[in-house]
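A.B. asks: Could you look at this predicted model? Sequence included:
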Amino acid sequence: MIIVTGATGNLGRRIVERLLERLPAGRVGVSVRDPRKAQDLADRGVRVRQGSFDDPASLPHAFEDAEQLLLVSLDRTGEACVTGHRAAIDAAVKAGVGRILYTSQVGAAHDSHFQACRDHAQTEDLLRATGLPWTALRNGFYAASALRFLESARHTGDIALPADGPVAWTGHDDLAEAAAAILTDEGCFEGPTPPLTGPAALDFDAIAETASQVTGRPFTRTAVPDDAFREQALTHGVPAPIADLMLSIFTAARDGEFTTVDPALAELTGREPATFRTLLEHAWAE
């Protein structure tokens, strides 16, 4: 059985759907904090069990009979993130899981400017220490993050953000398809995968040009000083740790941490990954 955590989330849900296109529902299970949100999966024959990284005692039962377990990384950073991942990995060992897969990120490194990438590196260390077979899906930076940064520019026409660097922005649907492909071809990768990225690395100057082409309206790109960006975020009620996290994305991008483009994602899915233009057209058509 393949067990997926975070199966009601943005990425986890997509992965489950892709698995159900490849496997009978009886071979798929999910571990979710609130089983009510996965009732439709249960109705389709998926095994749904309650499991929370914040309640380690719940996890061995949720992970029972897992030949493979996909740990979808927590949407938090720092020690709270790594502690949750440690609890899940310890429970996986206790449950006798055959292989652990984990949604890591391109740029995962202990010296990254971006806290989330440091968290991924620590989690990969924990996986390595288990002695179990493991795979870290080195996912490209989610294009959804760039789209969120563009929300105000969508109305003002000015992309006012800190100076950045090229990022291989990558769509959730492509990453979900790749995860399903790896899960259904056990042993495909040992350790970190190659970078699973979109087809091009774009900075926000290039994205401004893309937005102009998509909308037929002019978009400008204004480089906001880091300190001013942080102060603006705080003024709008963003907590200081989140403001610092947002700013670190741009610092890491300037340092080239997310610039790698690799064909691995296309090879896994059998198609070219969605371009940022396609993802922007879809998002702004809604």
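C.D. replies: Sure thing, it's come through.
A.B. asks: CA only for contacts and neighbour counts going forward, please
C.D. replies: Will do.
A.B. asks: which residues in the protein form helices?
C.D. replies: 10-20, 39-43, 59-62, 79-95, 115-130, 143-149, 151-156, 172-183, 204-215, 226-235, 240-254, 264-269, 276-285 (DSSP state H).
A.B. asks: Would you tell me which of those gets closest to L69?
C.D. replies: Closest to L69 of these, according to C-alpha to C-alpha: helix 79-95, at 7.7 Å.
A.B. asks: tilt between the closest one and helix 115-130?
C.D. replies: 20 degrees (axes from the mean of the first three to the mean of the last three C-alpha atoms, to 10 degrees).
A.B. asks: Buried residues, helix 79-95. List them.
C.D. replies: 81-93, 95 (16 or more other C-alpha atoms under 10 Å).
A.B. asks: Just send the helices of the chain back as JSON lines, with distance to L137 too.
C.D. replies: Formatted as JSON lines, the helices of the chain follow (distance: least, C-alpha to C-alpha, whole Å):
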{"stretch": "helix 10-20", "distance to L137": "13"}
{"stretch": "helix 39-43", "distance to L137": "24"}
{"stretch": "helix 59-62", "distance to L137": "22"}
{"stretch": "helix 79-95", "distance to L137": "15"}
{"stretch": "helix 115-130", "distance to L137": "10"}
{"stretch": "helix 143-149", "distance to L137": "16"}
{"stretch": "helix 151-156", "distance to L137": "28"}
{"stretch": "helix 172-183", "distance to L137": "8"}
{"stretch": "helix 204-215", "distance to L137": "26"}
{"stretch": "helix 226-235", "distance to L137": "31"}
{"stretch": "helix 240-254", "distance to L137": "20"}
{"stretch": "helix 264-269", "distance to L137": "11"}
{"stretch": "helix 276-285", "distance to L137": "20"}
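A.B. asks: Use this one as the comparison:
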Amino acid sequence: MGKKIQISHQAAEGELRAARILDELDINIAVLDQTGIIIATNQTWRKFAVNNCVVDTPLPHNIGEGTNYLDICKNALGPSSEGALIVYQGLRAVLDGKSKSFYHEYPCHSPDKNRWFSMKAKSIRGIKPREIMVMHEDITDRIVAEIESRSRQQALSGALIQLQTLAGDINNYLGVPRSSLPSSDAISSFNDTLPGKELLRMLSVREIEVLNGLIRGERNGSIAQRLGLSVKSVSTYRSRILKKLKLDTNADLVAFSSKVGFL
């Protein structure tokens, strides 16, 4: 009897220690039961909920234990509804055992700062009925670095085109035969490149994001999940991009992007 009490006491101490460790993590963590109700949260989740109750985000954060997380995602309205529906479907699949895990990245901007988060959900082993752990992590630094890198690449491409144009103008002025000019594709096809750059400027920010996915070979579903859109919306953006760039296929998009230096 005494041994059972000792084991029970040690188990309780272990659970308390685990809870304290989770509270120290800079990741928002919640546990959902089979129906989608939050049954536990760590301190980081609770603090974020209090500090971000008015932020427009595709995922609900201003909720605590006893709230049905799935219902809020499923019934979301407004500009965030598409992302919330993707989250609902992903979490439902994990809870139903159809998927081992779910991952989603989404914007969560505050009034004074642009922020991005990732969300990961996975089943907790050994628990029946099934429970899942939902984790949100701030990935703003990574996204900002990617945006800045892409911006630098685009600026460099623009500068190279300007240099190539200047070189061509100088050679034309000096009467240098075309056979003596550098054989760079960008120079030899400059007359086609300039209109291409102008066409790119017609694309919206969202269309550029979708274009990046298409030329990397991502499927519409993957792009939709990454950007928090529906597959139908991605298909619509793809059609607009092709129309604006006067192209027909994804292969044309890759060739065009390479030609104008967008890759």
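C.D. replies: Structure's in. What do you need? Please read these numbers as outputs of a predicted model, since none were measured by experiment.
A.B. asks: Report the TM-score for the pair.
C.D. replies: The TM-score (TM-score structural alignment, normalised by the length of the second structure) is 0.23; 97 aligned residues with a C-alpha RMSD of 5.5 Å.
A.B. asks: Quickly note the distance from V87 of the second structure to A30 of the second structure.
C.D. replies: In this view, V87 of the second structure and A30 of the second structure are 14 Å apart by C-alpha to C-alpha, to the nearest Å.
A.B. asks: try G168 of the second structure
C.D. replies: G168 of the second structure is 61 Å from A30 of the second structure, where distance means C-alpha to C-alpha.
A.B. asks: which one of these two has more residues nearby?
C.D. replies: A30 (24 against 19; other C-alpha atoms under 10 Å).
A.B. asks: That one - that's part of a strand, no?
C.D. replies: Yes - assessed by DSSP: H, G, I helix; E, B strand; the rest coil, A30 of the second structure belongs to a strand.
A.B. asks: Could you check how many residues crowd around the spatially closest residue to it that is not a sequence neighbour?
C.D. replies: Nearest residue to A30 of the second structure in three dimensions, chain neighbours excluded: T41, at 4.2 Å (C-alpha to C-alpha, 6 or more residues apart in numbering). Applying other C-alpha under 10 Å, we find 22 residues neighbouring T41 of the second structure.
A.B. asks: Can you give me the neighbour number for A129 of the first structure?
C.D. replies: 9.
A.B. asks: Please report how far it lies from P192 of the first structure.
C.D. replies: As judged by C-alpha to C-alpha, A129 of the first structure and P192 of the first structure stand 14 Å apart.
A.B. asks: ok, back up a step: so which of the helices of the first structure is nearest I3 of the first structure?
C.D. replies: Ranking the helices of the first structure by proximity to I3 of the first structure (C-alpha to C-alpha) places helix 59-62 first, at 8.3 Å.
A.B. asks: Show me what the closest one is packed up against.
C.D. replies: Using 3 or more C-alpha pairs under 8 Å, 6 or more residues apart in numbering; DSSP states H and E, the elements in contact with helix 59-62 of the first structure are strand 28-32, strand 47-50, helix 79-95.
A.B. asks: Adding distance to E124 of the first structure, write those out as TSV.
C.D. replies: Converted to TSV, these look like this (distance: least, C-alpha to C-alpha, whole Å):
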stretch	distance to E124 of the first structure
strand 28-32	21
strand 47-50	25
helix 79-95	10
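A.B. asks: Report how many residues lie close to W45 of the second structure.
C.D. replies: With other C-alpha under 10 Å as criterion, W45 of the second structure counts 23.
A.B. asks: What helix or strand is it located in?
C.D. replies: helix 43-51 (DSSP states H and E).
A.B. asks: start to end distance for stretch 152-172 of the first structure?
C.D. replies: Stretch 152-172 of the first structure has an end-to-end distance of 22 Å (C-alpha to C-alpha).
A.B. asks: try stretch 125-134 of the first structure
C.D. replies: Using C-alpha to C-alpha, the two ends of stretch 125-134 of the first structure sit 11 Å apart.
A.B. asks: Give me the contacts around that stretch.
C.D. replies: If you take C-alpha atoms under 8 Å, 6 or more residues apart in numbering as the criterion, stretch 125-134 of the first structure is touched by R86, I89, V93, G98, R99, I100, L101, Y102, E190, G191.
A.B. asks: Among these, which one has the most neighbours?
C.D. replies: Of all the contacts of stretch 125-134 of the first structure, Y102 has the most neighbours under the rule other C-alpha under 10 Å, reaching 27 neighbours.
A.B. asks: hang on, it packs against N139?
C.D. replies: No - look at Y102 of the first structure against N139 with C-alpha atoms under 8 Å: they stay out of range, at 10.0 Å.
A.B. asks: So which bits of the biggest helix by length in the second structure are buried?
C.D. replies: With DSSP H setting the assignment, residue counts place helix 140-174 as the longest helix in the second structure. Residues T140, S157, G158, I161, Q164, T165, G168 are the ones in helix 140-174 of the second structure that count as buried (16+ other C-alpha under 10 Å).
A.B. asks: Could you identify the helix or strand that succeeds it?
C.D. replies: Sequence order places helix 185-188 as the next helix or strand after helix 140-174 of the second structure, per DSSP H and E.
A.B. asks: Buried residues of that following helix, list them for me.
C.D. replies: Buried residues in helix 185-188 of the second structure (16+ other C-alpha under 10 Å): A186, I187.
A.B. asks: and whichever helix or strand comes after it, what does it pack onto?
C.D. replies: Scanning forward in sequence from helix 185-188 of the second structure by DSSP H and E, the next helix or strand is helix 190-200. Judged by 3+ C-alpha pairs under 8 Å, 6+ apart, helix 190-200 of the second structure is in contact with helix 231-245.
A.B. asks: What helices and strands are in contact with the helix it packs on?
C.D. replies: helix 190-200, helix 205-215, helix 220-227.
A.B. asks: Quick one: those helices as JSON lines, columns for distance to K122 of the second structure and mean neighbour count too.
C.D. replies: Shown next, in JSON lines, are these (distance: least, C-alpha to C-alpha, whole Å; neighbours: other C-alpha atoms under 10 Å):
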{"stretch": "helix 190-200", "distance to K122 of the second structure": "40", "mean neighbour count": "15"}
{"stretch": "helix 205-215", "distance to K122 of the second structure": "26", "mean neighbour count": "17"}
{"stretch": "helix 220-227", "distance to K122 of the second structure": "17", "mean neighbour count": "19"}
